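1. can't give you the sequence, but here's the structure:
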């Protein structure tokens, strides 16, 4: 199943992505081989994810999340922690 996810980087910034294997993708990010952005901000931690039925849905949600403000992302993460 495809996922859309948010990572919190070591410098406090957030990274948004999508994948079909969340565990493997997180491992790749922390090895420095998944994205240029996270490579210089290690370690990263998974703080939020959503599961989708199709790759297309996950990619569309990723695009939407990228446009959201930091404040909105943080409120999304907080509501995720309490659910």
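-> Alright, I've got the coordinates. The model shown is predicted, which means the values in this text are computed figures rather than measured ones.
2. From here on, just use CA atoms for contacts and neighbour counts.
-> Will do.
3. which residues in this structure form helices?
-> Using DSSP state H, the helices found in the chain span residues 22-31, 36-39, 55-67, 70-82.
4. another structure for you, compare them:
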């Protein structure tokens, strides 16, 4: 079963990062107030970015690293401008590039 790392942009401009098997279902849960505590306080607006991984462990490692990025870096990652750093992140966390 494949897992996804995703970023959600919230109404206040903040970015929530999480993992899920079904990103659309998880986003719906966030919107309905049944997701993470963070998204109950920061209304989700849209899925900003998502990337698929072969297992939960890989997704969790990448999620942890992305959560350490600044909001500006997360937006650059979502727009494709942080490609080299993202490939480095993959090598560091997973031992391979994407």
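-> On my side now, so go ahead. Keep in mind that this is a model prediction, so the values were computed, not measured.
5. picking that back up, now the helices of the first structure in a markdown table, with mean neighbour count and distance to residue 10 of the first structure?
-> Formatted as a markdown table, the helices of the first structure follow (neighbours: other C-alpha atoms under 10 Å; distance: least, C-alpha to C-alpha, whole Å):
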| stretch | mean neighbour count | distance to residue 10 of the first structure |
| --- | --- | --- |
| helix 22-31 | 16 | 11 |
| helix 36-39 | 16 | 9 |
| helix 55-67 | 16 | 18 |
| helix 70-82 | 12 | 15 |
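6. And the ones you listed: which comes nearest residue 9 of the first structure?
-> For residue 9 of the first structure, the closest of these is helix 36-39, at 6.9 Å, according to C-alpha to C-alpha.
7. Give me the mean deviation of the closest one from the second structure.
-> Relative to the matching residues in the second structure, helix 36-39 of the first structure has an average distance of 0.7 Å after the fit, by mean C-alpha distance after the TM-score superposition for the first structure.
8. Of the helices of the first structure, which is nearest residue 1 of the first structure?
-> Among those, if distance is taken as C-alpha to C-alpha, the winner is helix 55-67, at 7.9 Å.
9. between the closest one and helix 70-82, what angle do the directions make?
-> On the basis of axes from the mean of the first three to the mean of the last three C-alpha atoms, to 10 degrees, helix 55-67 of the first structure is oriented at 120 degrees to helix 70-82.
10. And the residue nearest the centre of the first structure?
-> The residue lying closest to the centre of the first structure (C-alpha atoms, centre = their mean) is residue 6, at 2.2 Å.
11. so which of the helices of the first structure comes closest to residue 2 of the first structure?
-> Short answer: helix 55-67, nearest of the helices of the first structure by C-alpha to C-alpha, at 5.5 Å.
12. How far does that closest one sit from its chain's centre?
-> Offset of helix 55-67 of the first structure from its chain centre (C-alpha atoms, centre = their mean, to the nearest Å): 11 Å.
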